[in-house]
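Novice: Below are the sequence and a predicted model; questions follow.
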Amino acid sequence: MTSQNNAQRLGARGEDAAADYLRGLGWRVIDRNWRCPEGELDIVAHDGRGFVVCEVKTRRSAAYGHPAEAVTPAKAARLRRLALRWSAGRGVRGDRVRVDVLGLAVRADGFTVAHLREVC
């Protein structure tokens, strides 16, 4: 088993936990792992007022910083462009879509979730 496979499995577990977290808030998950030629959106949800693109970052530890720190200004700009692509394909006005980051850290009984709203 390679570290790449381990990282992919951890990422998939984190995305599942993030989707469960959002559903627990009463949000409706619309899309998961939506792809276009420019990239991928982890989760697109609706919070009852509008659409929210959720970037999920999962880490085993904070040794390399908080998971959300992996979303650089360049990554945030790319997420915004992808959100606009998603919204155009769905007939949703782009200004009605916000981008949040969910930073998940492994703990003994699952994950802790840090939810950063409106990162871009």
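Specialist: Cool, got the structure. What you see is a predicted model, and the numbers here were worked out from it, not measured in a lab.

Novice: rest of the way, CA atoms for contacts and neighbours
Specialist: Will do.

Novice: Point to the residue nearest the middle of the chain.
Specialist: E55 (2.1 Å; CA atoms, centre = their mean).

Novice: List the contacts of that one.
Specialist: L41, D42, I43, L79, V99, D100, V101, L102 (CA atoms under 8 Å, 6 or more residues apart in numbering).

Novice: Would you mind listing the buried residues in the helix ranked longest in the chain?
Specialist: In the chain, taking DSSP state H as the definition, the longest helix is helix 3-24. By 16 or more other CA atoms under 10 Å, the buried positions in helix 3-24 come out as L10, G11, R13, G14, E15, A17, A18, A19, Y21, L22.

Novice: alright, now check it against this:
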Amino acid sequence: MRTKNTVGRYGEDLAARYLSTHGFAVLERNWRCELGEIDIVARDGGTLVVCEVKTRRGLGYGSPLESITYRKLTTLRKLAGRWLQTHEVKPSGIRIDIISVVFDHNTPPTVDHVRGVA
């Protein structure tokens, strides 16, 4: 895996599989509008979950979770609102989750799921 896009896609694929195996229904991936992009939109029971996926090849630059800024969380909140405006979904709640994927060539990837960050 050489390019940033390839690494990101790999992480998003792992995150989507992780969510599916943990009972989430993945509704959409890489949804875009003029405000930005949602990596994964899922449903956890009656709750709509907007997932940001961060992937890194090792921890040389810190944990992927450390790269989530207040500004990014604000954008994700706006994106969640826009997604709801454009879809016929009436969730009982809305949540923003972060999924961190770390891998290198010597160990299996690790997936950390942090629920309800904003």
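Specialist: Structure received. Here the structure is a predicted model, which means the values were calculated and not measured.

Novice: After superposition, what is the TM-score?
Specialist: Once superposed, chain against chain, the TM-score is 0.91 (TM-score structural alignment, normalised by the length of the second structure); 117 aligned residues with a CA RMSD of 1.9 Å.

Novice: And the residue lying farthest from the centre of the second structure, how far from C51 of the second structure?
Specialist: For the second structure, the residue at maximal distance from the C-alpha centroid (CA atoms, centre = their mean) is N106, at 24.5 Å. In this view, N106 of the second structure and C51 of the second structure are 27 Å apart by CA to CA, to the nearest Å.

Novice: Equivalent analysis for T107 of the second structure, please.
Specialist: In terms of CA to CA, T107 of the second structure sits 25 Å off from C51 of the second structure.

Novice: More neighbours: those two, which one.
Specialist: C51 (27 against 8; other CA atoms under 10 Å).

Novice: Map that one across to the first structure for me.
Specialist: Here C51 of the second structure is matched to C54 in the first structure, going by TM-score structural alignment.

Novice: any idea what G103 of the first structure aligns with in the second structure?
Specialist: In the second structure, G103 of the first structure lands on S100 (TM-score structural alignment).

Novice: quick one on the thing from earlier: tell me which element the residue nearest to the centre of the first structure is part of?
Specialist: strand 51-59 (DSSP states H and E).
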